[in-house]
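J.: from the sequence below, what's the structure:
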Amino acid sequence: MEILDSFLHIFKEWYWLPILLLYIGVISTILIENRNPSKTMAWIMVIVFLPIVGLLIYYFFGQKFSKVNRIKKSNHMQDIRMRKEWQHLEPYMKKDMVQIRERIGNLARVFTFLKNERLSSPTVGNYVKLLTNGEEKFPDFIMSLKNAKHSIHLEYYIFEVGNIGEQVLDILEEKATSGVIVRLLLDSIGSSSLVRVLRKKKDLKFFFSECMPVTFTSLANSNYRNHRKIAVIDGEIGYIGGINISDRYINDASSTNQVFWRDTSVRIEGPAINMLQISFWKSWNLTDGEPFQLEEGYLHSKPYQLKKGNADVSFVSSDPGSVGPYNMEAILIGIGEADKSIRLVTPYYIPSDELSTALKIAAAAGIDVELMLPEYSDSYVVQHASLSFIKPLLQRGVKVYFYKKGFIHAKTLTIDGKVSYIGTVNLDIRSFYINFEIAAIIADEDLCAQMEAQFEQDKRDSELMTLVEWKKRNVWKRGVDSLCRLLAPLL
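T.: Next up, the predicted model:
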C-alpha cells in the first residue's frame, strides 16, 4: 500500500514530464521530416493548441506512415519494369514531340516534362470527345461497357449504388459471366457502402479490390485516398475526369438530386490509352487484388499505329509516394508558358504558394487569368479557407467568378485555347501532395474551343467578383476565412 501511495505521489508531482517528452518527440519528428514549412507550422499549432486531441489527430492523419514507403518502393519497382519499354518507344516519342512543338510551340514543354519524368509518353493521333455533366458521360460510358469484348478496368473514388450504379454493376456481372475480364478498383472510404457489400459477396463474378482499406489498426491510411476516376475498356476506350459513378451528376427531371451538378469528363481513343491502362495497372498492384500482366492482351503492341484522330494526349499522375507533386508541376509549366489566356475551374481552391504566385505573376504580366469557383461548397471549412486566398488574386488582376447555378465540380484548365487539362485534380494541397490523382493533358483545337465555349457558358451562370465588392464582405466572414486558412495546409 505504501508503494502504491508513493507511486501516486510521484505521478501527481511529475505527470507533466512524460507528456512534455511526448510533445517534444512529436514536434521533433515533424521538424525532422522536412515538410513544407507552412504544413509544419500548421501541425505544430494543432498539437500545441489542442492538448492531447492534437496528438491524436496527428497520430491518425499526420504521420508519414510505412504505407507511403510501400508506395514509393512499388513506384520504383514498376518504373524499373517500364524502363525497357520506354527505351523501345524513345524514337517514336521524339518524332511525336516534333509534331507537338510545331502545333503548340512552347506549351509542348508540358509534354516534354511528362516524357522526361517517365510519367507518360507523348502521343499524337488520338480521338477525344468532351463530355459535360453526367447526362452526357453516362449514356456514352454505359454503351461502351455493353460493347466490351475483352476487358473492363474501372478505378473510381466514389461508386454509389443508385440508378447509374446499379446499371453499371449489372453490366459488369453480365460481361464477366460472358467471359470479359472485369476489374473494379474502389477507394475504401469514398465508396465505403459498396465496398462493404462487395467484401461479403461470395459469388462475385468479377475481380474487385479496394485502395487503402481502413481498419482500427490502420486509421492513418484514411489520410491517403485514391481520388481518381478512370475507365479503360478493351484497351481502346478511356474515360477520365471529375465525374464519379453517382446519380448526383445527372441533371434531369427524373433525378432526385436537388442541386445542379456541373462537371467535365472526356472520352479518349488512340495510342494514349496504353498509358491510361498502365496507370490502372500500377494502382491495382498496390492492392491485394490478384495480379495481372500487361502483356496478356491489355496493351497494344504497336500503339503508334493506332491513329484515331488529331489530338495530342498525355497523362500526369501523382500519389503520396511520388518523387514530386507532378500534377502541380505540370500545371505550373503550362501557366509559365501561357501567352494569352489561362482559364481554371475547380471546386476547391487552397493553392500552394507556387501556384498562387504563378497565377498572380501571369495576370500582372498581362495574361488574361480567369478562375471559377462554386459560390457554395460542400465543405464549410474548405469553402472559407478557399475564400481567404481570393483577395491577393483580385489585387493582381485575376478575374474570379463564383458559379451560382449549382455546384461546379469540374477540375479543368485551358491555356491559350491550345492545351486543356481534364482530370481529378483539385487546386489544393491534398490533390497535389496526398491523394492519388490523374489528369489528361490534351492539345486539340476542337476540344479546346469546346472547353472555352463551356467556360463562357458557365460565366453567364456566375458572378464576377471585384476587389471593391470583396472589401465590402462582412468582417466576421473574413475573420472565419482567416481562421479556416490556418488549417489550409492540412485540408
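J.: contacts, neighbours, all on C-alpha from now
T.: Fine.
J.: go through stretch 218-229 and flag the buried ones.
T.: Of the residues in stretch 218-229, Ala220, Asn221, Asn223, Tyr224, Arg225, Asn226, His227, Arg228, Lys229 count as buried by neighbour count, 16 or more other CA atoms under 10 Å.
J.: let me fix that, I meant to ask about stretch 46-58.
T.: By neighbour count on 16+ other CA under 10 Å, the buried set for stretch 46-58 is Val46, Ile47, Gly54, Leu55, Ile57, Tyr58.
J.: immediately after the top strand by length along the chain, which helix or strand?
T.: If you go by DSSP state E, the chain has its longest strand at strand 123-132. Next along the chain after strand 123-132, taking DSSP states H and E as the criterion, comes helix 133-146.
J.: can you give the distance from that following helix to the centre of its chain?
T.: Centroid separation between helix 133-146 and its chain, computed with CA atoms, centre = their mean, to the nearest Å, is 21 Å.
J.: so what touches the longest strand of the chain?
T.: With contact meaning CA atoms under 8 Å, 6 or more residues apart in numbering, strand 123-132 is reached by 93, 96, 99-100, 137, 262-272, 304, 306-314, 447, 450.
J.: ok, Ala220 to Ile245 distance?
T.: Computed as CA to CA, to the nearest Å, the Ala220 to Ile245 distance reads 26 Å.
J.: same deal with Val345?
T.: 21 Å.
J.: do Pro139 as well
T.: Distance of Pro139 to Ile245, given as CA to CA: 12 Å.
J.: between those two, point out the one with more neighbours.
T.: Neighbours per residue (other CA atoms under 10 Å) separate Pro139 from Ile245, with Ile245 holding more: 22 against 12.
J.: not counting sequence-adjacent ones, nearest residue to that one?
T.: Of all residues beyond its chain neighbours, the one nearest Ile245 is Phe159 (4.8 Å), with distances taken as CA to CA, 6 or more residues apart in numbering.
J.: do you know how far the one you found is from Val124?
T.: Per CA to CA, Phe159 is found 32 Å from Val124.
J.: another one to check against the first:
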Amino acid sequence: MLFQTHAFKPAHAVTLLRSGTEYFSRLQQLIDNAQHSIHLQVYIFDLDTTGNIILAKLKQAVQRGIMVYLVVDGYASPHFTLAVLASIRKSGISVKQFAPLHYKSLKIGRRLHHKIVLIDDRFALIGGINIADKYSGYNNTQTWLDVAVEIQGEACLDVMAICELIWPKRIRKKWKKNVTFPISQKENYQVCVTQNDWWRRKIEISKTYRDMIRSSQSELIILASYFLPGFRKRLLLKKASERGVNIAIILGGMSDIPLIKPAMHYLYSVLCVNNISIYEWTQSVLHGKMAISDKQLTTIGSYNLNALSDYGSLELNVNIESAEFAQTASSFLQKIIAEGCVKINPQLYQHKPYSVLHAYRFVCFQILRLSLFILFALMRRDRMSRKHI
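T.: I've put the predicted structure just below:
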C-alpha cells in the first residue's frame, strides 16, 4: 500500500509537459489568463532572455490588477541582487528570497528546490523546470531534458497551503480562498501532492519512492538526474529485480556537476549485476525526475534520488493514480529512449574491485556523500540551535 500523508483528490485534468516551448508557452498562457493571483516559487530564476520574458509577463499581470507572489532561492538565483529585488517590488510584485546567503551563515543546506506555478488556486504546474534559457531553449540554447505536470482540481488547494508556508502572516491575510471547482464529467485522475522538508519533519516523497519500488510487481521506469540513491533504495531495487520486476532507469549521459558522472558510474556496476537496464540520454543535460510503477502510479516533481533531496531541500512532487496518465508518461519515456538514449553495456562496468577506474569512481561517490553529510550536519546544528532560542 502506497504511503501517503495527504489523501488523493480528484483532478479534472492532468497534463504532462516537456521542457522547452511546450512548457514555457503554457506558462505564459496561464500568466496572461490569470484572474486574481499568481504564485511562482522556483530554485533558479536567471535574468536571461527567458527570465526577462517571464518577469515582464508578471509585471503586466500586476498592471491588470493581479496579485503576484514570487519566491526564488537565495543561493541558486544570484541575479536577484538587492537592487533587482527593490526594482521588482516597485513594480508591484511581492518578491522574496528564500534563505539568502550571509557571510556569517553556513545555512547552505536547506534550499528552496521545488518549482511551483499556481494560478488562481485552480491551475498548478509542478516539476523540475526552472526559469532559464537552458530549460526553455531560447537564444538557440541547448534545452535540458526536464518534465512537469499541470494539474487542475482540488489538489491545487494543497499546493496553495504549501505556498503559504513561505510567506509571513501579514502577506497571507490578503489572499482569497473562496475557490470552487467545476464538476467534471470525467475524473479518471486521482492526484496527491507530496513534500520533502526534513526541517518540518516531512519525508513524504522519499517514502513514496521506497514504497513504489517495494510494491512494484511487473514494471518500474525511473527518469532521474543526480542519481545517488542511498543503501536502502538500492537494496529495494535489488529485491524488486529479484522478484521479477522489469526495471529501467534513464540517466544523463552528461552532467553540469563534474563529480556526478563518475559517482553514478560507480553505482552502475551494482545496478547492472542485478539485471537493471540503464539508459543514458546523450542529447543534452538530463534534469527530469519521474517514476512510473506497474503502468498505474506516476510521480513527477523536483525530487532527486539522493541525500540532498532527502534531507537538505524543500521538494514537491505530484503522485498521479491513473492508468491512462501512466500510459502517456510511459510512452513519453519510450520516445525519449528511442530519440536519444544509449543502453549501457553491463560488461563495461564489471571492473575488478581494486582497479584504478573503480577506485576513482568510488572516491567520487564517497566525496559527494561526505559533502552531503556535512551540509546536512550544518543544517541540523542550525535547527537545534533555533530550538533552544
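J.: would you pull the TM-score for this pair?
T.: With the length set by TM-score structural alignment, normalised by the length of the second structure, the two chains reach a TM-score of 0.89; 368 aligned residues with a CA RMSD of 2.2 Å.
J.: quick one on the thing from earlier: just the buried residues of stretch 46-58 of the first structure: which are in strands?
T.: Mapping these onto strands (DSSP E) picks out no residues; all lie outside.
J.: identify the residues contacting the equivalent of the residue nearest to Ile245 of the first structure over in the second structure.
T.: Under the alignment (TM-score structural alignment), Phe159 of the first structure maps onto Phe45 of the second structure. Neighbouring residues of Phe45 of the second structure by CA under 8 Å, 6+ apart: Gly51, Val72, Ala76, Ser77, His79, Asn130, Ile131, Ala132.
J.: neighbours of the aligned residue in the first structure for the last one, how many?
T.: Just to be clear, that refers to Ala132 of the second structure. With TM-score structural alignment defining the correspondence, Ala132 of the second structure maps onto Ser246 in the first structure. Residues near Ser246 of the first structure, counting by other CA under 10 Å, number 18.
J.: residues contacting the closest residue in space to Leu297 of the second structure that isn't next to it in sequence?
T.: Among residues not flanking Leu297 of the second structure along the chain, Glu321 sits closest, at 4.8 Å (CA to CA, 6+ apart). For Glu321 of the second structure, the contact set (CA under 8 Å, 6+ apart) comprises Tyr189, Gln190, Val191, Gln296, Leu297, Thr298.
J.: circling back: how about CSV for the buried residues of stretch 46-58 of the first structure, with distance to Ile429 of the first structure added?
T.: Shown next, in CSV, are the buried residues of stretch 46-58 of the first structure (distance: CA to CA, whole Å):
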residue, distance to Ile429 of the first structure
Val46, 17
Ile47, 20
Gly54, 20
Leu55, 21
Ile57, 18
Tyr58, 17
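J.: rewinding a little: closest to Arg380 of the second structure among the contacts of Phe45 of the second structure?
T.: Nearest to Arg380 of the second structure out of these is Ala76 (CA to CA; 20.9 Å).
J.: pretty sure that closest one sits in a helix.
T.: No: if the criterion is DSSP: H, G, I helix; E, B strand; the rest coil, then Ala76 of the second structure is coil and not within a helix.
J.: before we move on, the earlier item: what about the residue nearest to Leu297 of the second structure, distance to Phe8 of the second structure?
T.: Glu321 of the second structure sits 8 Å away from Phe8 of the second structure, going by CA to CA.
J.: and what of Asn178 of the second structure?
T.: Going from Asn178 of the second structure to Phe8 of the second structure by CA to CA gives 21 Å.
J.: looking at those two, which is more packed in?
T.: The neighbour comparison of Asn178 of the second structure against Phe8 (other CA under 10 Å) goes to Phe8, with 17 against 6.
J.: what do we get in the first structure for the more buried one?
T.: In the first structure, Phe8 of the second structure lines up with Pro122, judged by TM-score structural alignment.
J.: over to Ser255 of the second structure?
T.: Taking TM-score structural alignment, Ser255 of the second structure has Ser377 as its aligned residue in the first structure.
J.: its match - that's part of a helix, no?
T.: No: with three-state DSSP as the criterion, Ser377 of the first structure is coil rather than part of a helix.
J.: right, and it touches Pro347 too?
T.: Yes: if you go by CA atoms under 8 Å, Ser377 of the first structure and Pro347 touch, sitting 7.1 Å apart.
J.: shared neighbours of the two, which are they?
T.: Common neighbours of Ser377 of the first structure and Pro347 (criterion: CA under 8 Å, 6+ apart): Phe407.
J.: tell me which of these two has more neighbours.
T.: Pro347 (26 against 18).
J.: how close does the more buried one get to Val419 of the first structure?
T.: Counting by CA to CA - Pro347 of the first structure and Val419 of the first structure are separated by 21 Å.
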